[in-house]
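Undergrad: Could you look at this predicted model? Sequence included:
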Amino acid sequence: MRKIASIFILAFIMSCTGNAQEKSKEKKKNYKVVKTDAEWKKLLSPTAYYVLREAGTERPFTSPLNNEKKAGTFVCAGCKTPLYKSKHKFDSGTGWPSFDRAVKGNVEKDVDYKIGYARTELKCNTCGGHLGHSFDDGPRETTGKRHCINGAALEFVPKK
């Protein structure tokens, strides 16, 4: 009886491992801009590298882009892809730059479980850099969405 139970448990464990590996392969996406870790480290500040490449979070109220109110575009600090227009930025009071929508097609959504439950992660669709997360507590008069973005993941390009 013990042998049968052991074989059953072993088979179950192996089938779970196989499915998890298949799912992680499915999620692997090929981005237009691909660099080695060494190349990203040369290109980005330590904080930008931590946020974009390691999915970190900067401390709230530390980004100068929180207070950026000029007309222009916020681009990915890694690959310069336009991500957000200043006309869609709003003050959420959270300490991170917040937008009610992204430039269409340039920000992808993913799911992360890093803090124990599912959250909608936002990534640059060109280089895969982690930007922040999306929440459903944005302005009701527009989209109702709040893209809570790490300022270290962005650069601001003023409108000419």
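TA: Happy to help now that I have it.
Undergrad: can we go C-alpha only for contacts and neighbour counts from here?
TA: Will do.
Undergrad: Next, count neighbours for the nearest residue to Leu44 once chain neighbours are set aside.
TA: Spatially, and ignoring its direct neighbours in sequence, Leu44 is nearest to Gly78 (6.8 Å; C-alpha to C-alpha, 6 or more residues apart in numbering). Number of residues near Gly78 (other C-alpha atoms under 10 Å) recorded here: 25.
Undergrad: try Ile13
TA: 11.
Undergrad: Secondary structure element for it, which one?
TA: helix 2-27 (DSSP states H and E).
Undergrad: what comes up buried for that helix?
TA: Residues of helix 2-27 include none that count as buried (16 or more other C-alpha atoms under 10 Å).
Undergrad: Which SSE is immediately downstream of it?
TA: Beyond helix 2-27 toward the C-terminal end (DSSP H and E), the next one is helix 37-43.
Undergrad: So what's the gap between that next one and the chain middle?
TA: Offset of helix 37-43 from its chain centre (C-alpha atoms, centre = their mean, to the nearest Å): 18 Å.
Undergrad: could you point out which element follows it?
TA: According to DSSP H and E, the helix or strand after helix 37-43 is helix 46-54.
Undergrad: Am I right that Thr126 is in a helix?
TA: No - the assignment for Thr126 is coil, going by DSSP: H, G, I helix; E, B strand; the rest coil, so no helix is present there.
Undergrad: Surely it and Asn106 touch.
TA: Yes - with contact defined as C-alpha atoms under 8 Å, Thr126 counts as touching Asn106 (7.0 Å).
Undergrad: this is the comparison structure:
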Amino acid sequence: MSQAYSKDPDMIKALNPEQFAVTQQGSTEPPFDNDFWNHKDEGIYVDVVSGEPLFASIHKYDSGTGWPSFTAPIDTTNITELHDRSHGMIRTEVRSAHGDSHLGHVFDDGPATSGGLRYCINSAALRFIAADDLEREGYGDYRRLFETTTQGEEDKA
């Protein structure tokens, strides 16, 4: 998309306390007690601070961890990965590239058939945009992710 994304001070002021703690202070929300861990609607997930597109429901799966899990980002240029040695562990932190929001972590225990990665993301860092609302919300370029082709079936008729 040609839209420019950046950290929006007005959006930061509008965050609820949990969203602020997660995105700005690197906190983690509780598992199984967040908005999107079991969310199954079609659409994309964008950074709650910058609006940059991060993940799509087509890459979402149930990892059993209690947080939204994805096999891949929509666009790798909207994600940065940093070494995280907090809490006595060595992990890879995932942040939004333009909004610089803490999103969660990426692990190498995801589905092997989809590349083996598990992006374990906090719901509080995300805003969901339903597939039917993509055009209205300014994300029409991502509608193609949810269009199924029936061209082959039409050719056979």
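TA: Cool, the structure landed. Model, not experiment: these values are computed from the prediction.
Undergrad: before we move on, back to that, show me what the helix holding Ile13 of the first structure packs onto, helices and strands only.
TA: Here helix 2-27 of the first structure touches no other helix or strand, going by 3 or more C-alpha pairs under 8 Å, 6 or more residues apart in numbering; DSSP states H and E.
Undergrad: Give me the common contacts of Thr126 and Asn106 of the first structure.
TA: Thr81 (C-alpha atoms under 8 Å, 6 or more residues apart in numbering).
Undergrad: out of the two, which sits in the more crowded spot?
TA: Thr126 (21 against 16).
Undergrad: Can you tell me the residue that sits opposite the residue nearest to Leu44 of the first structure in the second structure?
TA: Counting by TM-score structural alignment, Gly78 of the first structure lines up with Val49 in the second structure.
Undergrad: could you give me the residues in the second structure that stretch 114-124 of the first structure aligns onto?
TA: So stretch 114-124 of the first structure sits over residues 86-96 in the second structure, by TM-score structural alignment.
Undergrad: Let me see the residues that make contact with that stretch.
TA: Outside stretch 86-96 of the second structure, the residues touching it (C-alpha under 8 Å, 6+ apart) are 47, 52, 54, 78-85, 101-107, 119.
Undergrad: swap in stretch 60-70 of the first structure?
TA: Ser86, Asp91, Thr94, Gly95, Trp96, Pro97, Asn150, Gly151, Ala152, Phe156, Pro158.
Undergrad: Quick one: classify the aligned partner of Val106 of the second structure in the first structure as helix, strand or coil.
TA: Counting by TM-score structural alignment, Val106 of the second structure lines up with Ser134 in the first structure. Each residue gets one of three states, and Ser134 of the first structure gets strand by three-state DSSP.
Undergrad: Run a quick neighbour tally on Ser134 of the first structure.
TA: Neighbours of Ser134 of the first structure (other C-alpha under 10 Å): 22.
Undergrad: again, but for the one 4 residues further on
TA: Other residues lying near Gly138 of the first structure total 21 when counted by other C-alpha under 10 Å.
Undergrad: likewise Thr77 of the second structure?
TA: Neighbours of Thr77 of the second structure (other C-alpha under 10 Å): 11.
Undergrad: Can you tell me, leaving aside adjacent residues, what's nearest to it?
TA: Thr77 of the second structure sits nearest to Ala97 (C-alpha to C-alpha, 6+ apart), 6.9 Å away.
Undergrad: Would you mind measuring from the one you found to Asp47 of the second structure?
TA: According to C-alpha to C-alpha, to the nearest Å, Ala97 of the second structure stands 10 Å off from Asp47 of the second structure.
Undergrad: Contacts only, for the most centrally placed residue in the second structure.
TA: Geometric centre of the second structure, nearest residue: Phe55, 3.6 Å, by C-alpha atoms, centre = their mean. By C-alpha under 8 Å, 6+ apart, the contact set of Phe55 of the second structure is Ile44, Tyr45, Val46, Phe70, Ala72, Pro73, Ile74, Asp75.
Undergrad: do Val157 of the first structure as well
TA: Gly72, Thr73, Phe74, Val75.
Undergrad: Does the match of Gly78 of the first structure touch Ser101 like I think?
TA: Yes - with contacts counted by C-alpha under 8 Å, Val49 of the second structure reaches Ser101, the gap being 7.1 Å.
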